[in-house]
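Asker: sequence plus the predicted model coming up.
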Amino acid sequence: MRVIFMGTPEFSVPVLEVLVAAGHDIAAVYCQPPRPAGRGKKDRPTPVHAKALELGLQVRHPASLKSPEEQAAFAALNADVAVVVAYGLILPQAILDAPKHGCLNIHASLLPRWRGAAPIHRAIMAGDGETGICIMQMEAGLDTGPVLLRRATPIGAQDTTALLHDRLSEMGAGLIVEALARLDALTAEVQPEEGVSYAHKIDKAEAAIDWTAPAEAVDRKIRGLSPFPGAYVELDGQRIKLLASCLVDGAGDPGEVLDDRLTVACGTGAVRLLRLQRAGKAAQDADIFLRGMALPKGTRL
């Protein structure tokens, strides 16, 4: 098929790669514009932009798709379908209508649960037992369109957003290839009105750990916010990010370090911190972290 690909972050890259490998004709790749990054604050192409250039594909990165000129340029590509995954711009109706088969979105949740910007984070933080990928026919509403295909995956007790992100990205790549191969035979399933929830964008203010919460909630927050923005604690004026944890037995005052293995008491129960990061330092496993920063038994985080 003649495909317009629309995506921006690392999550979208495997999808672009598999569409090319499957033999689809990529008419153009749309992504967010390069933005300043790194110490020199030089414009840096997005992961999709960089991969598209590597593959020799045409790249477009308009700041908006609202102008008649941009919409006409999009329509002139005469695409069979647009594949959209974490693109980052709202698509006007003229864009949604331009391809022969419209625009298909790869969404990282089991719709209608977790519509919106941060479905992977929210699923872990809420304690969901599973999540998945939906291939959705896009319409004007926020992730409200009918679903063509869906596939579930369990959320494990050690899954972080980083781990689940990579797994769902690969799942989405496989599922969109299947959807395109069977497109004429698929029946779109209207999303039910019951069970709708919204995965609001993560606010950095959410990332501070409240040790008075139950251990299950603390553990889910640590894993759900890893690696970004990273749940954190403040100790002696220094911020420490907590990037991996597990539930363990233990009791004490909330925030109290209970042993030399970084077991920390919560409102009920305890968590063991497995991976941490000091400001300006690389992330480290707990045993290596403790060599550079002692957190003896009785320390209050």
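Answerer: Looks like it came in fine.

Asker: rest of the way, CA atoms for contacts and neighbours
Answerer: Will do.

Asker: quick check, E10 in contact with K51.
Answerer: No - here E10 does not reach K51: they are 9.6 Å apart, not a contact under C-alpha atoms under 8 Å.

Asker: in the stretch 151-300 of the chain, which spans are helices?
Answerer: Along the stretch 151-300 of the chain, the segments classed as helices by DSSP state H, counting those that start in this stretch run 161-181, 215-224, 286-292.

Asker: what about C103, neighbour count?
Answerer: If you count neighbours by other C-alpha atoms under 10 Å, C103 ends up with 24.

Asker: below is an additional structure, to be compared with the one above:
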Amino acid sequence: MLRLAFMGSPDFAVPALRALHAAHQVVAVYCQPPRPAGRGQRETSCPVHRAALELGLTVRTPARVKRDPAEHAGFAALGLDVAVVAAYGLILPPAMLEAPRRGCLNIHASLLPRWRGASPIQSAILAGDAESGVTIMRMEEGLDTGPMLLREAVPITPRMTAGALHDALAPVGARLVLRALDEDPASITQPEDGVTYAPKITREDGRIDWRQDAVTLDRRIRALPCFFTHGAETLRLLEAEPAEGEGPPGAILDTQPRIACGTGALRLLRLQRAGGKPLPATDFLRGYKLPPGETLP
């Protein structure tokens, strides 16, 4: 049984935390501090924080660790065999990377060296990749540049969303990191060819630009929270699919509704008004009009 710290924040990291708690001694859990969320902007703990408390584990939520000698000393004082990191959200300095006896392992949601960085799941969908996967790597100072220990591929099906891919990858990460700790496999240096970077996602990345082709927009809608404007309203576009049709980009072609794109058209399947419920397009259009012949900006 290894003495370890777990460092992660979102839902993706929770299966790994639970698996490690069942198999090893988790002496501390590091995650992002509670932040305002939701309509009331109430202080809300991240999923890993909530799971750790449920398991009775000690939780630490430093706002920063890179240049904080007290945090470095506290981490070293844990006397760790290893630390496991999964979408933690903070960059670890050398003092922390080198403190555990077996170093720090990262559960990364891509087949490295493809999609190093902050948004590997979304980037794989956006690019139309045929597969994604999980890589267990030994961490170093570079951005996801460390040597690889284990990798496992997961196919990306034609209509798969980022949420569905996330749910497929999370248990793979939990299983692989247990194997890496048990087997301590030899490290493999990442090849320099095939390196791509997954940038941090912003809200504006989800804005629909009807001048793009329908296939590209379909990937964007499956990858990101997307929206478009109609008059004074901002509407969330939750699901769509490529369809036959042509016209000026943004033109509402019919009552299905199909919207003309730079190439082809999109059939809108599920939408949401601000403050409203997500609805199938047929139900949504009973209370909201998208008149054929109008052009969306």
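Answerer: Structure received. Computed from a prediction, not measured in an experiment: that's the story for all the values here.

Asker: make a markdown table from the helices of the stretch 151-300 of the first structure and add distance to E194 of the first structure to it.
Answerer: A markdown table is the format used below for the helices of the stretch 151-300 of the first structure (distance: least, C-alpha to C-alpha, whole Å):
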| stretch | distance to E194 of the first structure |
| --- | --- |
| helix 161-181 | 24 |
| helix 215-224 | 25 |
| helix 286-292 | 42 |
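
Asker: and these: which comes nearest I90 of the first structure?
Answerer: Minimum separation from I90 of the first structure across the helices of the stretch 151-300 of the first structure (C-alpha to C-alpha) falls at helix 161-181, 20.3 Å.

Asker: the closest one: how far from the chain's middle?
Answerer: Computed by C-alpha atoms, centre = their mean, to the nearest Å, the chain-centroid distance of helix 161-181 of the first structure equals 12 Å.

Asker: on average, how far is that helix from the matching bit in the second structure?
Answerer: Compared with the second structure after fitting, helix 161-181 of the first structure has a mean deviation of 1.5 Å; criterion: mean C-alpha distance after the TM-score superposition for the first structure.

Asker: now that helix: buried residues?
Answerer: 161-162, 164-165, 168-173, 175-177, 179-180 (16 or more other C-alpha atoms under 10 Å).

Asker: what is that helix packed up against?
Answerer: Helix 161-181 of the first structure sits against helix 13-21, strand 103-107, helix 119-126, strand 130-137, strand 147-154, with contacts defined as 3 or more C-alpha pairs under 8 Å, 6 or more residues apart in numbering; DSSP states H and E.

Asker: which residue numbers in the first structure go with the longest strand anywhere in the second structure?
Answerer: The longest strand of the second structure (DSSP state E) is strand 233-243. Using TM-score structural alignment, strand 233-243 of the second structure corresponds to residues 238-248 of the first structure.

Asker: mean shift between the matching stretch and the second structure?
Answerer: Compared with the second structure after the fit, stretch 238-248 of the first structure shows a mean deviation of 1.4 Å (mean C-alpha distance after the TM-score superposition for the first structure).

Asker: contacts for that stretch, please.
Answerer: Residues from elsewhere that reach stretch 238-248 of the first structure (C-alpha atoms under 8 Å, 6 or more residues apart in numbering): 157-158, 160, 215-216, 219, 222-223, 225-227, 230-234, 263, 269-279.

Asker: how does it look with 6 Å?
Answerer: Under the contact criterion C-alpha atoms under 6 Å, 6 or more residues apart in numbering, stretch 238-248 of the first structure has outside partners 222-223, 226, 230-233, 270-278.

Asker: repeat that for stretch 261-279 of the second structure.
Answerer: With contact meaning C-alpha under 6 Å, 6+ apart, stretch 261-279 of the second structure is reached by 210-214, 235-246, 249, 257-259, 280-281.

Asker: which of those are buried?
Answerer: 210, 212-214, 235-243, 245-246, 249, 257-259, 281.

Asker: what's around R116 of the second structure, how many residues?
Answerer: R116 of the second structure has 21 neighbours, counted by other C-alpha under 10 Å.

Asker: element containing V65 of the second structure?
Answerer: Assessed by DSSP states H and E, V65 of the second structure sits outside every helix and strand.

Asker: ok, how many other residues are close to it?
Answerer: V65 of the second structure - counted by other C-alpha under 10 Å - has 17 other residues nearby.

Asker: now swap in P93 of the second structure and tell me
Answerer: 15.

Asker: next, the angle from the longest strand of the second structure to helix 214-223.
Answerer: 120 degrees (axes from the mean of the first three to the mean of the last three C-alpha atoms, to 10 degrees).

Asker: now strand 233-243 of the second structure: how far from the chain's centre is it?
Answerer: How far strand 233-243 of the second structure lies from its chain's middle: 20 Å, per C-alpha atoms, centre = their mean.

Asker: what's the answer for stretch 70-80 of the first structure, then?
Answerer: Relative to its parent chain, stretch 70-80 of the first structure has a centroid offset of 28 Å by C-alpha atoms, centre = their mean.

Asker: now stretch 142-159 of the second structure
Answerer: 13 Å.

Asker: what residues sit buried inside it?
Answerer: D144, T145, G146, P147, M148, L149, L150, R151, E152, V154, I156.

Asker: wait, P147 of the second structure touches T189, no?
Answerer: Yes - the pair formed by P147 of the second structure and T189 meets the contact definition of C-alpha atoms under 6 Å, at 4.5 Å.

Asker: in the second structure, what range does the strand or helix carrying M6 of the first structure match?
Answerer: M6 of the first structure belongs to strand 2-7 when elements are defined using DSSP H and E. Following TM-score structural alignment, the aligned partner range for strand 2-7 of the first structure in the second structure is 3-8.

Asker: mind reading off the mean deviation between the matching stretch and the first structure?
Answerer: Relative to the first structure, stretch 3-8 of the second structure is 0.8 Å off (mean C-alpha distance after the TM-score superposition for the first structure).

Asker: got the contact list for that stretch?
Answerer: 25-31, 80-88.

Asker: one step back: M1 of the first structure: which of the helices and strands packed on helix 161-181 of the first structure is closest?
Answerer: helix 13-21 (9.7 Å).
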